[in-house]
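J.: Any chance you could fold what I've pasted below:
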Amino acid sequence: MKIKHNYGLLLVDITLTFKGRSEVIKNMVVDTEETKTLIFKNMVEELGLRVELQEKLLLIWGGKENAFKKQVDQIQYL
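T.: The predicted model follows:
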């Protein structure tokens, strides 16, 4: 895994796999104090990773934004 340091942040490139389809996401922020990862939906929509009708939306960032949870097949650090 190659860790980059830019803008005062630790960044990594990953390959995210969901339902057998993979996508490379560059410059993911490594936050060592968090237990979850947020990925903007426009970065993963091509994988088919989107909210389904039966899923609940979560409020994040003080209730200003919606999010949803998904379990992915694999995350590989490049």
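J.: drop to CA atoms for contacts and neighbour counts, all remaining ones
T.: Fine.
J.: Please give the number of neighbouring residues around I14.
T.: 19 (other CA atoms under 10 Å).
J.: does it really touch Y77, like I thought?
T.: Yes. Counting by CA atoms under 8 Å, I14 does reach Y77; the two are 4.5 Å apart.
J.: How about E65, nearest residue that isn't a chain neighbour?
T.: L59 (5.7 Å; CA to CA, 6 or more residues apart in numbering).
J.: one more, for comparison:
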Amino acid sequence: MTCPAPVKTAYRNMRFLITHSPTNASLQELKKNRVTTIVRICEAIYNIAILEKESIQVLDRITRFNCFIQ
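T.: Sure, this is the predicted structure:
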């Protein structure tokens, strides 16, 4: 499956890298772009422990959204 290319954008002092759901194989791309936090808005298809080992924080918005709509 071909995924769209990552898009970089910025707002004030924050930089964002918008990507298709990251995979374990895309860790190098995240590190290259100095990603420190991932906001998960879809089901995880990656190993969160690997990201956390690389000091990348994973915020789970799915759980918070599901609690809100119930």
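J.: How alike are these chains, TM-score-wise?
T.: Scored against TM-score structural alignment, normalised by the length of structure 2, the superposed chains reach a TM-score of 0.27; 43 aligned residues with a CA RMSD of 4.6 Å.
J.: Would you mind giving the secondary structure of E23 of structure 1?
T.: At E23 of structure 1 the chain is in strand, as set by DSSP: H, G, I helix; E, B strand; the rest coil.
J.: before we move on, what about E52 of structure 2?
T.: Going by three-state DSSP: E52 of structure 2 is helix.
J.: Next up, the contacts around it.
T.: V58 (CA atoms under 8 Å, 6 or more residues apart in numbering).
J.: Against Q74 of structure 1, how distant is L16 of structure 1?
T.: Separation of L16 of structure 1 from Q74 of structure 1 (CA to CA, to the nearest Å): 6 Å.
J.: Who has more neighbours out of those two?
T.: L16 (19 against 14).
J.: what ranges do the helices span in structure 2?
T.: Here structure 2 has its helices, by DSSP state H, at 27-32, 48-53, 61-69.
J.: Mind giving me the packing neighbours of the last one?
T.: To tie it back to what came earlier, the one meant is helix 61-69 of structure 2. strand 37-40 (3 or more CA pairs under 8 Å, 6 or more residues apart in numbering; DSSP states H and E).
J.: residues in contact with the strand it packs on?
T.: Contacts for strand 37-40 of structure 2 (CA under 8 Å, 6+ apart): I56, Q57, V58, L59, D60, R61, I62.
J.: quick one: which of those residues has the most company?
T.: When neighbours are counted by other CA under 10 Å, I56 leads the contacts of strand 37-40 of structure 2 with 19 neighbours.
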